[in-house]
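>>> below are the sequence and a predicted model for it; my questions follow.
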Amino acid sequence: MHFLPGVQSPLRKADDTELDWVVVRENSEGEYAGLGGRNLGGRGPGGEVAVQSALFTEVGCERIMRFAFDLARTRTVRKVSSVTKSNAQQYGMVLWDDVFKRVALDYPDVETESVLVDAMSAKFVLKPEDLSVVVASNLNADILSDLGSALAGSLGLAASANLNPERRFPSMFEPVHGSAPDIAGQGLANPIGAVGSAALMLEHFGLPDQAARLNKAIEATTAAGILTRDVGGTATTDDVTKALIDALSL
């Protein structure tokens, strides 16, 4: 969650506090594994039953957690916050907690904490300066990343990277907000989330200088007040895109 100059956040402390954190989401299993079914037993009208099961594997948990710890080692504040709900989900989330404790032993230089998802939602609002890298399951990170984007000013600002850590398969880079078909072709969409995702792609390709140039162009554009409606401006999608290109040419 990067708070951009010129973009007003609903958080008052963002005006005078340095806020910058990353949400690391496990998106290959967890609550979105797609296990379950509906109308079990054919109970008739009014008696339908739906079962939705979450799948947590030790391998999947460890992979995303090691990625989060490695990422934390590259940041100014070396801290990983694990998001859990093991007080209510006593199998999958307890496995998550156990793996987190074990993996943390290999990173003694990184501070850790384990926070229930409801408490973490409050922390995003009340004490975001205490965050650096937040690692969470598929569902929990999905919700928290949207919350963080809104706190930064708009969902239209948020970039994301769907990474294959082993690099055996292509990774995917896209804005958090999705395709937004309801405003397609109207010049309302904020292109910053997509351009920020391109910066993440450049970093993944081993081009940090080029990624930094793109991020600086984003900051120069917002600082100049060239903003789409979702962040309180009047600029169109084309206006912001042109400003980004102009900033890159400087």
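Structure received. These numbers come from a predicted model, not from an experiment.
>>> hey, let's count contacts and neighbours off CA atoms from now on
OK.
>>> got the contact list for stretch 201-211?
Ala161, Phe173, Ala198, Ala199, Leu200 (Cα atoms under 8 Å, 6 or more residues apart in numbering).
>>> just the residues you listed: which are in strands?
Secondary structure defined by DSSP state E assigns Ala161, Phe173 of the contacts of stretch 201-211 to strands.
>>> and the contacts of stretch 201-211, which are buried?
Ala161, Phe173, Ala198, Ala199, Leu200 (16 or more other Cα atoms under 10 Å).
>>> so what's the last one up against?
In this case it means Leu200. Ala159, Ser160, Ala161, Phe173, Ala211.
>>> quick revisit: now the contacts of stretch 201-211 as JSON lines including distance to Gly47?
Formatted as JSON lines, those follow (distance: Cα to Cα, whole Å):
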{"residue": "Ala161", "distance to Gly47": "41"}
{"residue": "Phe173", "distance to Gly47": "42"}
{"residue": "Ala198", "distance to Gly47": "48"}
{"residue": "Ala199", "distance to Gly47": "50"}
{"residue": "Leu200", "distance to Gly47": "48"}
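>>> closest one to Ile64 out of the contacts of stretch 201-211, please.
Ala161 (13.3 Å; Cα to Cα).
>>> what ranges does the protein have for its strands?
With DSSP E as the criterion, the chain has strands spanning 22-25, 30-38, 50-55, 79-84, 111-116, 133-136, 159-162, 172-175.
>>> pick the most buried one from those.
strand 133-136 (a mean of 26; mean count of other Cα atoms under 10 Å).
>>> for that one, enumerate the helices and strands it packs against.
strand 22-25, helix 58-72, strand 79-84 (3 or more Cα pairs under 8 Å, 6 or more residues apart in numbering; DSSP states H and E).
>>> just send those back as JSON lines, with distance to Pro181 too.
Shown next, in JSON lines, are those (distance: least, Cα to Cα, whole Å):
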{"stretch": "strand 22-25", "distance to Pro181": "25"}
{"stretch": "helix 58-72", "distance to Pro181": "31"}
{"stretch": "strand 79-84", "distance to Pro181": "32"}
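>>> for Asp146, which of these is the nearest?
When those are compared by Cα to Cα, strand 22-25 sits nearest Asp146, at 9.9 Å.
>>> and the residue of the chain positioned farthest from its centre, how close does it get to Val51?
Distance from the centre of the chain peaks at Gly44, with 41.3 Å (Cα atoms, centre = their mean). Distance of Gly44 to Val51, computed by Cα to Cα, to the nearest Å: 16 Å.
>>> not counting its neighbours along the chain, what's nearest Ile64?
The spatial neighbour of Ile64 that comes closest, neighbours along the chain excluded (Cα to Cα, 6 or more residues apart in numbering), is Glu26 at 6.0 Å.
>>> comparison target, given below:
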Amino acid sequence: MSSIAVIPGDGIGSEVIESARAVLDAVAAKHEIDLSYTEFDWSCQRYEREGAMMPDDGIETLSRFDAILLGAVGWPGVPDHVSLWGLLIPIRRAFRQYVNLRPIRVFDGVASPLRQADGVDFVVVRENVEGEYSEIGGRLNRGFPDEMAVQESVFTRAGISRIADFAFELARKRRGYVTSATKSNGIVHTLPFWDQIVAERAEQFPDVRFDSEHIDALAAKFVLQPQRFDVVVGSNLFGDILSDLAAAVAGSIGIAPSANLDPTKRYPSMFEPVHGSAPDIAGRGVANPAGAVWSAALMLEHLRHPQAAAEVLAAMESTLASPDTRTADLGGSASTADVTQALVTRVISAR
């Protein structure tokens, strides 16, 4: 049995998680996979009621599970840094989820904003627990004319080595090509160090082609040459920005999944769509569940159920191909419930 902690979160989070669970239930029954769920109401609503996104023993509670399925976090009235640092980032860091994996594909039926985007299929591998998103720094002279803020970046040999190794190992299973995002011509300490360590790790993978691109040029090439890329590895900030840009290139952030991984499996990994809580459409039944469903497929793969994961992804491909089973954000006419039912039907009928 695999135990899953479910955190629907805010806004459309509960709607897309309900869809993901319906698809998981269908594929689990078909393949005789035993999944158990425990749901937690940790959210901005909880923060407004109790002053915290999750209880003091939240991390200890989650440590007993095999995986975490998260819907979305964020709500008007609760600052983003409060919701993020009160739930998502503590989970990532306590469980050493140092890989943020974000696959990018252009699916049939989903129009990319680019003129030519056929054949786009790559993965952004983001370092997820250090880099630019450190907690080191502070504010000085608050309220005075000389007020200032200092934020320190933290890059370690261990952190860079393990994310680079993950990227190269992943490329070996794909098309054998890694691109490293950098800005070592402008950031003179941390990024040259990043370049040095990634190049050292590349020597251990002579069968994988490797190059390095400055982040500004790389962002342009994501738009101009998206078919070129296979595995793109970047620091916490660069990976964050590039993955959202790549999702837009693929046609919609609404279909974008992510996996926060502890590759050692010592701690639970966390799976979540990246579209956010979308309070403007919450409760209307029109949310696109594809990102959550794809995240659930990544979870199945992580839990060593590759055939089930492949069937979920195939069902998603099929529903996206027709406007009758696409939500309005992708030019379709289907509701969240319609898409969910179509996904379940396709999973059950898959051979």
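In hand now; what should we look at? Bear in mind the structure is a predicted one, so any value in this text is a computation, not a measurement.
>>> looking at the helices and strands packed on strand 133-136 of the first structure, which is closest to Ala180 of the first structure?
Short answer: strand 22-25, nearest of these by Cα to Cα, at 21.6 Å.
>>> that closest one vs the second structure, average distance?
Strand 22-25 of the first structure: mean distance to aligned residues in the second structure after superposition is 0.3 Å, counting by mean Cα distance after the TM-score superposition for the first structure.
>>> mind giving me the packing neighbours of that strand?
Counting by 3+ Cα pairs under 8 Å, 6+ apart, strand 22-25 of the first structure packs on helix 58-72, strand 133-136, helix 138-152.
>>> if we go to 7 Å?
strand 133-136, helix 138-152 (3 or more Cα pairs under 7 Å, 6 or more residues apart in numbering; DSSP states H and E).
>>> what are the contacting residues of that strand?
Applying Cα atoms under 7 Å, 6 or more residues apart in numbering, the contact partners of strand 22-25 of the first structure are Met1, Ala68, Ser132, Val133, Val134, Val135, Ala136, Ser137, Asn138, Ala141, Ser145.
>>> contacts only, for the aligned residue in the first structure for Leu261 of the second structure.
Under the alignment (TM-score structural alignment), Leu261 of the second structure maps onto Leu163 of the first structure. Counting by Cα under 7 Å, 6+ apart, Leu163 of the first structure makes contact with Ser171, Met172.
>>> and for Glu62 of the first structure, the neighbour number?
17 (other Cα atoms under 10 Å).
>>> equivalent analysis for Thr74 of the first structure, please.
Thr74 of the first structure has 9 nearby residues by other Cα under 10 Å.
>>> counterpart of it in the second structure?
Under the pairing rule here (TM-score structural alignment), the equivalent of Thr74 of the first structure within the second structure is Lys173.
>>> likewise for Ile143 of the first structure?
Per TM-score structural alignment, Ile143 of the first structure is aligned with Ile241.
>>> and Trp21 of the first structure, by the same measure?
So, by TM-score structural alignment, Trp21 of the first structure is matched to Phe122.
>>> look at that match and say how many residues are nearby.
22.
>>> still on that earlier bit, which member of the buried ones among the contacts of stretch 201-211 of the first structure is positioned nearest Asp238 of the first structure?
For these, the nearest to Asp238 of the first structure is Ala198 (17.3 Å; Cα to Cα).
>>> please list all residues in contact with the closest one.
Ala198 of the first structure makes contact with Phe173, according to Cα under 7 Å, 6+ apart.
>>> gap between the alignment partner in the second structure of it and Gln225 of the second structure?
Residue pairing (TM-score structural alignment): Ala198 of the first structure is matched to Ala296 of the second structure. Shown here: Ala296 of the second structure relative to Gln225 of the second structure, a distance of 29 Å by Cα to Cα.
>>> cool, and Ala308 of the second structure?
32 Å.
>>> what do you get for Ala250 of the second structure?
Taking Cα to Cα, one finds Ala250 of the second structure at 12 Å from Gln225 of the second structure.
>>> also Ile163 of the second structure?
24 Å.
>>> so which residue is dead centre in the second structure?
Note: the second structure centre (Cα atoms, centre = their mean) maps to Ser258, 2.0 Å.
>>> residues in contact with it?
If you count contacts by Cα under 7 Å, 6+ apart, Ser258 of the second structure has them with Asn100, Leu101, Arg102, Phe271, Glu272, Pro273, Val274, Ser295.
>>> which of those show up in the first structure as well?
Conservation of those in the first structure, assessed by both residues aligned by TM-score structural alignment, their matches' Cα atoms under 7 Å: retained contacts are Phe271, Glu272, Pro273, Val274, Ser295.
>>> what does the second one correspond to in the first structure?
Think Glu272 of the second structure. Looks like Glu272 of the second structure aligns to Glu174 there (TM-score structural alignment).
>>> my read: its match touches Leu157, true?
No: assessed by Cα atoms under 7 Å, Glu174 of the first structure is found out of contact with Leu157, at 11.3 Å.
>>> that older thread, any chance of the contacts of Leu200 of the first structure in JSON lines, plus distance to Tyr107 of the first structure?
Shown next, in JSON lines, are the contacts of Leu200 of the first structure (distance: Cα to Cα, whole Å):
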{"residue": "Ala159", "distance to Tyr107 of the first structure": "27"}
{"residue": "Ser160", "distance to Tyr107 of the first structure": "25"}
{"residue": "Ala161", "distance to Tyr107 of the first structure": "24"}
{"residue": "Phe173", "distance to Tyr107 of the first structure": "28"}
{"residue": "Ala211", "distance to Tyr107 of the first structure": "28"}
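>>> from the residues you listed, which is closest to Gly185 of the first structure?
Relative to Gly185 of the first structure, and with distances defined as Cα to Cα, the nearest of those is Ala159, at 20.8 Å.
>>> show me what contacts Ala159 of the first structure?
Counted by Cα under 7 Å, 6+ apart, Ala159 of the first structure has contacts Glu174, Pro175, Val176, Gly193, Ala194, Gly196, Ser197.
>>> in TSV: the residues you listed, plus distance to Gly36 of the first structure.
Formatted as TSV, the contacts of Ala159 of the first structure follow (distance: Cα to Cα, whole Å):
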residue	distance to Gly36 of the first structure
Glu174	29
Pro175	29
Val176	27
Gly193	34
Ala194	34
Gly196	36
Ser197	33
